[in-house]
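K.L.:
my questions concern the predicted model and sequence given below.
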Amino acid sequence: MALQMDKAALETFVAQEFAQVADVLSVHEVREDRLTLKLMPTQAHLRPGGTVSGPSMFMLADVALYLAILSRIGPVALAVTTNAHIDFMRKPAAGQALYGEATVLKLGKSLAVGQVAIKNAGSDDVLAQASLTYAIPPKR
């Protein structure tokens, strides 16, 4: 399926519709088979012990798959998460960017299913793995 939104279009969409994450997340790469989103953690994303918090990693996974879906269907602001599961497997390295590599596994008319692998910059080790389902509203 051809891309409906490229990197610039997705970043513009996020800035307009989800300004609350636009300053901490950036689209790193958009391809037909995958979208990679970057989180550069700040002090606000850390938990005691100096590691990135679970909610921050979940935000990265959730938004990464959302944008991967939008890259294929276009700007549908009301596509929403209906199910999510995340496994935290390794502690993120301190002071490094995290990347969420999102893959859409199934894209239907009303539901999309995908997965996101979260990694530190320059590492192939998966820190967290998320599986998510999104509801896509009917076209009007």
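P.N.:
Okay, I see it. Computed from a predicted model, the values in this text were never measured in an experiment.

K.L.:
rest of the way, CA atoms for contacts and neighbours
P.N.:
OK.

K.L.:
tell me how many other residues crowd A8.
P.N.:
The number of residues packed near A8 is 11, by other CA atoms under 10 Å.

K.L.:
buried stuff in stretch 118-130?
P.N.:
By 16 or more other CA atoms under 10 Å, the buried positions in stretch 118-130 come out as I118, K119, N120, V126, L127, A128, Q129, A130.

K.L.:
can you pull out the helices in this structure?
P.N.:
With DSSP state H, the ranges of helices along the chain come out as 7-17, 19-22, 54-73.

K.L.:
out of the ones you listed, deepest packed?
P.N.:
Ranked by mean neighbour count under mean count of other CA atoms under 10 Å, the helices of the chain are led by helix 54-73, which reaches a mean of 23.

K.L.:
got a list of contacts for that one?
P.N.:
Identification of contacts with helix 54-73 by CA atoms under 8 Å, 6 or more residues apart in numbering yields 1-6, 10, 25, 30, 32, 34-39, 45, 76, 79, 81, 86, 88, 99-104, 107, 112, 114-118, 128, 130, 132, 134.

K.L.:
what about versus this one:
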Amino acid sequence: MRVSFEELNAFLVDHFPQGAAYGALVDLGDGWAEMVLNVDEVHLRPGGTVSGPAMMALADVAMYAALLGKIGLVPLAVTTNLNINFLRKPVADVPIRARASLLKVGRTMAVGDVFIYSEGMKEPVAHSTLTYSIPPNKSEN
């Protein structure tokens, strides 16, 4: 792990403050990150369920955190693909938690997956796979 939990949290506050709307980092390890989103009215859609865009944003930021924890604070690492499967209805009045895990990290691309859970549910409510582009290291050019 190249970045500590504290370093990554400080980086996110300074360089990606809008990310707080999509969840808070709660744990970080070598190639993985965990985030939680406290669901409120802005995250709900008609019918009383957590919206797809809220879950997609949580998955994306969780993967960003896992990647930066592994490769270092590289602000221009960006999502190139995000696929999500909504598996079951999340509970509307409890937080949702995302666990992102890196599957492969190369020089220019990284692939990982994210499972999203409603607090208190054993089965995931969504599963996402993501690909990130990693900008070239200028010292390698």
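P.N.:
Yes, it's here. Everything quoted here is computed from the prediction, not taken from an experiment.

K.L.:
if we can go back for a sec, filter the contacts of helix 54-73 of the first structure down to the buried ones, PyMOL style.
P.N.:
Of the contacts of helix 54-73 of the first structure, the buried ones can be selected in PyMOL as follows, counting by 16+ other CA under 10 Å:
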select buried, resi 3+5+6+10+25+30+34+35+36+37+38+39+45+76+79+81+86+99+100+101+102+103+104+107+112+114+115+116+117+118+128+130+132+134
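
K.L.:
redo the buried residues of stretch 118-130 of the first structure as CSV? Include distance to P138 of the first structure.
P.N.:
Shown next, in CSV, are those (distance: CA to CA, whole Å):
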residue, distance to P138 of the first structure
I118, 30
K119, 34
N120, 37
V126, 35
L127, 35
A128, 32
Q129, 29
A130, 25
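
K.L.:
taking these one by one, which sit in strands?
P.N.:
Using DSSP state E, the subset of these located in strands is I118, K119, N120, V126, L127, A128, Q129, A130.

K.L.:
show me which pair in these is furthest apart.
P.N.:
Taking CA to CA, the two most distant members of those are N120 and A130; they sit 15.2 Å apart.

K.L.:
now whatever residue of the second structure lines up with D6 of the first structure: how far from G47 of the second structure?
P.N.:
When the second structure is aligned by TM-score structural alignment, D6 of the first structure is paired with S4. As judged by CA to CA, to the nearest Å, S4 of the second structure and G47 of the second structure stand 40 Å apart.

K.L.:
check H15 of the second structure too.
P.N.:
In terms of CA to CA, H15 of the second structure sits 35 Å off from G47 of the second structure.

K.L.:
likewise for Q18 of the second structure?
P.N.:
Counting by CA to CA, the gap from Q18 of the second structure to G47 of the second structure is 27 Å.

K.L.:
V91 of the second structure now?
P.N.:
V91 of the second structure is 11 Å from G47 of the second structure, where distance means CA to CA.

K.L.:
ok, these two, which is more surrounded?
P.N.:
V91 (18 against 8).

K.L.:
what number of residues lie near the counterpart of K106 of the first structure in the second structure?
P.N.:
Counting by TM-score structural alignment, K106 of the first structure corresponds to K104 in the second structure. Neighbourhood size, K104 of the second structure [other CA under 10 Å]: 11.
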